[in-house]
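Asks: with the sequence up front, the predicted model follows.
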Amino acid sequence: MLRQYELVERVMSYAPDADEAMLNRAYVYTVQKHGTQTRASGDPYFSHPVEVAGLMTELKLDQETIITALLHDTVEDTLATTEEIERLFGPDVAKLVDGVTKLSKIEAMTEKERAAENLRKFLLAMSEDLRVLLVKLADRLHNMRTLHYIKSEDKRRRIARETMDIYAPLAERVGMYEYMREMQLLAFEQLEPEAYATITGRLAQIRSSEGGQVDAIALSIKQALAEAGLRVEVSGREKHPYSIWKKMAERHVTFEQITDIMAFRVLTDSVADCYKALGVLHTTWQMIPGRFKDYISTPKSNGYRSLHTSLIFENSMRMEVQVRTHEMHNTNEFGLAAHWAYKQGGTPDGQVGWLRDLIEIVDASHDAEELLEHTKLAIYQDRIFAFTPKGALHQLPKGSTPVDFAYSVHSDLGNFAVGAKINGRHMPLRTPLANGDVVEIIKSRKASPQLSWLGFVVTGKARAAIRRAVRAKERQEIAAIGRQLFDQIVGHLPSKIGKKAVRDAIKRLGLASEEELMVAIGTAKLDDRQVMEALIPGSAAGLAEPEQWSGQERAISIRGLTPGVGVQLAECCHPVPGDRIVGIRQPDKGVEVHSIDCMTLASGTDSDWLDLSWGERTTGAVGRLRMVLYNRPGTLAEATGIFAGNRANIVSLEMTQRDELFGGYEVDLEVSDLAHLTRIVSALRASDAVAQAERI
């Protein structure tokens, strides 16, 4: 563990103007606050924040970041408060510490919800000041280095999985490859211990048996480049164990079939020398087609720049070679921290786009599961490059479609997309994009996102935006239904009401707006009596209680029929009381009752039409619904619970489709009237288990 004077000396060596007294005060503060607390290793707890601060000094970060690293656990794990930290160390440090601090554990939350809320808070804080991210990454890296001291295997695996899914990809997105590789290696050891032991063992065997082969190849590369007049540094190493395992899993190959175990790095003085060195390598050794990538002319979104190629060395040995300048190498290994933005007062341009996407995802995600899903999609996928017709470059995950591209350009473009041209040809919106495609999005102001798009989009930003737009549209429909029901309720009041009565009713019901009132009515969260009482207290006193269901068979009476004439409700449109109806008289078949907008009537019929209306007994009609449920456990039970809660008997239930994401159903329900059926549809649309619901 770093001693106090060692830490301060490190900071003063690269920041001589730093406040030495404040650094000393922060060191003493964290030691005092953590007191006798210990870690799983048995070490004093304060050794952890001190080591995290040490990692920050290796990146030569400013004094506020060093102090934040020292204090980052005090608010969460001690009696320290944000207000006290602000008083002692200033508002900037207090804000940074608060950004790194996790939310207090809330017992009512599930583990996944807690993880999502912590991530949500962290991402928002990171968007305001990226130093939050740097401290958090160093915090997680040191925790991973000491993870083996934790006795619980389940806890070790949970922390390792979170590191692999969230923090290692975040390190990659800001170009901190050293952090990313070490996090992946330590997480890999916990998540796949057998594979880790096997691969590291095989690498050790290769290392001991090759007799310095890596050094010999590196020397050959350096000599070839020196003969061409290039001054370079060359280093070689075996590939990262996790990288080898990932390649084995993706390609379904064994360790022996991985031919490019060795990787070499060539560092030059200039960009021109990079391309000259590449030419020498390709003329000296055979290049493997399809394995060349130019990240200098087209950098990765995190600012990574390098030339990558694969060559066939002697004895058919394959090797990967990366060529870059010394400056690029420094930036590539430590990314954002290598050219710390706050020295120039701003955020590097390359970081703005994906950060903005993450914050949009935070805003759009509906629950913990969505937030975690969308965030992983946003930060953990291989990339392709596609262009707008004007030449603007957009980096997207592999498998992205024109819809993903549209949302990458702007949320509005995605929301109004109706078609796409890829390289000048009209193509379906679900077409996967390839590297270098030129994509033109065709839009219409009358268009809106379709739920079916979730079946093929791959970016977290697109999924979040589509779900938000679909929910907003459903909310509008529910509010419109609620408005119709509200007007019916108002018609039963003893006197007319004005806007003030509505405002007062909203307050009495504890709602925020008139729209919320309509949504509550549309989703059956409020019944007629509650609304009437809120509008005019006492007005529902004489209103009969809602009819209780009985087991007796119910009948429906219809006016306009000759006594004794047989009648049946049409199967094509399933009319229910409240629909405007007509009768079709057919020879020897009696009268068939249809709703006025039935498609059978629209297609034409030679039979006589009868103008009919519903009689007084209007219970027991059957309405048919189509619903699409998310394909996860419990969604069908939730839907049937809605039917039961709204006192609707299920006459029949049939699955019509099923895939990885959704399940489609048609259901016949026994309902009292159209308003009853409408309430059920509204309640279904408001449920998180239901993707779509409509009357057939």
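Replies: Yep, that arrived.
Asks: could you use CA atoms for every contact and neighbour count after this?
Replies: Noted.
Asks: ranges for the strands of the stretch 251-400 of the chain?
Replies: 262-268, 286-287, 293-294, 307-312, 318-325, 383-387, 393-397 (DSSP state E, counting those that start in this stretch).
Asks: closest one to Leu185 among these?
Replies: Proximity to Leu185 (Cα to Cα) singles out strand 262-268 among the strands of the stretch 251-400 of the chain, at 17.1 Å.
Asks: the closest one versus strand 307-312: what angle between them?
Replies: Between strand 262-268 and strand 307-312, the angle comes out at 130 degrees (axes from the mean of the first three to the mean of the last three Cα atoms, to 10 degrees).
Asks: then this one, side by side with the first:
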Amino acid sequence: MIDHEAERKEILRHYRKLLRHAKPFLKDNDAKIIKKAFNTSLEAHKDMRRKSGEPYILHPLAVAQIAVEEIGLGTTSIVAALLHDVVEDTDLEIADIERDFGPKVAKIIEGLTKISGVFEYGTSQQAENFRKMLLTLSDDVRVILIKLADRLHNMRTLGSMARDKQLKIASETMYLYAPLAHRLGLYAIKSELEDLHLKYTDTETYKFISNKIRQTKSARNKFISDFIHPIEEELRRQGLTDFEVKGRPKSIYSILKKMKKQNVTFEEIYDLFAIRIILNVPYEQEKPACWRVYSIVTDFYQPNPDRLRDWISTPKANGYEALHTTVMSKTGQWVEVQIRTKRMDDIAERGYAAHWKYKTGVPSAAESGLDNWINKVRDMLDVNNTNAIEFLDEFRTNLFVEEVFVFTPKGELIILPDRATALDFAFEIHTQIGYQCLGAKVNQKLVPLSFRLHNGDQVEILTSQKQKPTGEWLKFVTTSKARSKIKEFLREERKGKAEEGKLLVDERLSHLAVEPSAANLNRLAAYFNVPSVQDFYYRVAVGLLDLKEIKEYIFNPHSEKYKPASILEGSSFDKEVEKIRGISSQLLVIGGGTDKIDYTLASCCNPIPGDDVFGFQTEDQGITIHRTTCPKAVELMSNYGHRIVKAKWTGQQELSFLAGISIKGTDRVGLVNDVTKIISNSLKVNMRSITIDSHDGVFEGRLMVFVNDTAQLEKLIQRLSKVSGLLSVDRFDS
């Protein structure tokens, strides 16, 4: 039985909380407009409930709350957040919104409303939605910010969704929204989205690390207070009294990333937390004050010279400003110290939205950096006529990268993504210079197009009228501007060549008295094993196919000579693997009511029974089974959500699956013997290969073994870790 009165009170409580947070910046009749939006949304969603069973209105209220409290947006955004689902889910139209709430709100909601309809083959609905949303970003960045608030609330309440939906939404979040939050400088939201993604895709690891963080909390707090005590005293002694010092553990996801990257255990990570010193000083005193604090910190603790990051002189493109240094504590631990002011901290937590709060007549470096990025997105949308998924990949490569700062010959600063080359620089200056780029002089030395730029390089581009882009160029550009311009040039050139080829083919066909009908042209393409007629024309034009090979019998299926080129079977390799492993199609239950299904196990992550898995419907190889923690999982689920199939292991038969185990330890006589004895004798596991590399008394080994399921693998890992001299035993994805 639903208690409507209790629900009404709950809704009002959320609404009042929202007003309380919004109150400081409300003008004239803002409160009335917010009330009107709330009532419109309440009425529109009155009979709707979320998967969790709660009234739907609590979702728009929560999104508005995040927009105000965690991103720092204002009235227009509150109204748009409250109404963000009404057009999509109810009878209200954009025109009604515009009439009642004005064109600004209507424009934002139009950007937030998903597209429906049929999409071209090979694109994904999410990718198209995203492209549409970005088009609105060019006019109003609030569209993206509210979308992030919407996604954050969906991730926080993902527990009530079905498992396959959880995986799809979590992966899409990791693929798109976390990088986007990073680029807009919303670090708190980015970290929470990454952690929530981990919570639903790799629950065990998430629990393991969060428990470890919880267990080490009191020891960590004591360490932090001991560490900062002398610094605080000295700050006060020097007259810097208005400050705050806090220690913050790193996010679960970033700890895991570090464990994987450095191949270390939780205990071995030295900077599990960062200490943040936040000063409250006037804008013009910020830079000298931060360096003063740096000087105080390094008086007490020895800094690591390679770990000083000065983002105050040159802020990151997303507006982030701070001084970072890593120092050695008295207990022999490295500690990251971040020094920033109240304004910088605000911008670091709330990103783009916080810029408007501090907006002065002159745009700051941070602000113009973000504006430049938005202009780049605009350029990408203008020149991009590729399919949505390709566009999305281009866009993503520009989200998560660090920057490299380089200079023109006249000393103008150009900011490019990390790993950018001389050719990227040329396209950044001007498309035409990019097209005609021969090479470059970096710091007066001659370098090739593919030369990777470093901070502080001064770059001069050398051009030639005769130069033009080739397909090879795509291998050494990183900016989407360069990539899309090169692709555009190559497409146009290919189109021109195909036109030439068409004339040649038409001439040849008329010589053979064969009509150039669609059926005959398709027959030609099939005969020469070419994917399309356009491709066929192109190959003829560039001399890859000889016109003399076009003979009359090709158009006569009854001719004895008629025999199209054979097409290689794409999945033969997987079939071989299937044969070797002896997999029976009974082993997986995929979806409901399916019995015999053609599937293969993905070689990128080698799933074995007991792993958390999902199925992916490929175009030509049936279903491939991946682990949910597979490196490719995020991309597959984000871009091809409609092809994801629920999968789980059914009753186990005695079959063997290949799994990899890496071992590390101190070298001693007989160690390998002990390891192989456990594998072969005590657990009756077959070993396919073993490689051991010993160096200065330390050895590393990799074993490939055949096991029945994760339980047997776990047992094997446990037994091995008890061998004297072994320091770590882990599974790895071969």
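Replies: Nice, thanks for sending it over. Note that the coordinates shown come from a computational prediction; the quantities given were computed from them, not determined experimentally.
Asks: including mean neighbour count and distance to Arg231 of the first structure, could the strands of the stretch 251-400 of the first structure go into a markdown table?
Replies: Output for those, formatted as a markdown table (neighbours: other Cα atoms under 10 Å; distance: least, Cα to Cα, whole Å):
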| stretch | mean neighbour count | distance to Arg231 of the first structure |
| --- | --- | --- |
| strand 262-268 | 22 | 7 |
| strand 286-287 | 16 | 22 |
| strand 293-294 | 14 | 21 |
| strand 307-312 | 21 | 17 |
| strand 318-325 | 23 | 11 |
| strand 383-387 | 19 | 33 |
| strand 393-397 | 19 | 34 |
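Asks: dump these to a markdown table, plus distance to Ile481 of the first structure.
Replies: Formatted as a markdown table, the strands of the stretch 251-400 of the first structure follow (distance: least, Cα to Cα, whole Å):
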| stretch | distance to Ile481 of the first structure |
| --- | --- |
| strand 262-268 | 64 |
| strand 286-287 | 66 |
| strand 293-294 | 56 |
| strand 307-312 | 59 |
| strand 318-325 | 62 |
| strand 383-387 | 43 |
| strand 393-397 | 40 |
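Asks: those: which one's closest to Lys105 of the first structure?
Replies: strand 393-397 (34.1 Å).
Asks: quick one: the closest one to the second structure mean distance?
Replies: In the superposition with the second structure, the average deviation recorded for strand 393-397 of the first structure is 2.9 Å (mean Cα distance after the TM-score superposition for the first structure).
Asks: quick one, the helix or strand just after that strand and strand 393-397 angle?
Replies: Sequence-wise, the next helix or strand downstream of strand 393-397 of the first structure (DSSP states H and E) is helix 402-409. Counting by the same axes, to 10 degrees, helix 402-409 of the first structure lies at 130 degrees to strand 393-397.
Asks: re the thing from before, right, and the strands of the stretch 251-400 of the first structure - which one's nearest Ile466 of the first structure?
Replies: Of the strands of the stretch 251-400 of the first structure, nearest to Ile466 of the first structure by Cα to Cα is strand 393-397, at 17.1 Å.
Asks: the aligned partner of Val52 of the first structure in the second structure: neighbouring residues, count only.
Replies: In the second structure, the residue paired with Val52 of the first structure is Val63, using TM-score structural alignment. Counted with other Cα atoms under 10 Å, the neighbours of Val63 of the second structure add up to 26.
Asks: Ala94 of the first structure: which of the strands of the stretch 251-400 of the first structure is closest?
Replies: Closest among those, using Cα to Cα: strand 393-397, at 35.3 Å.
Asks: so which bit of the second structure is the closest one matched to?
Replies: So strand 393-397 of the first structure sits over residues 413-417 in the second structure, by TM-score structural alignment.
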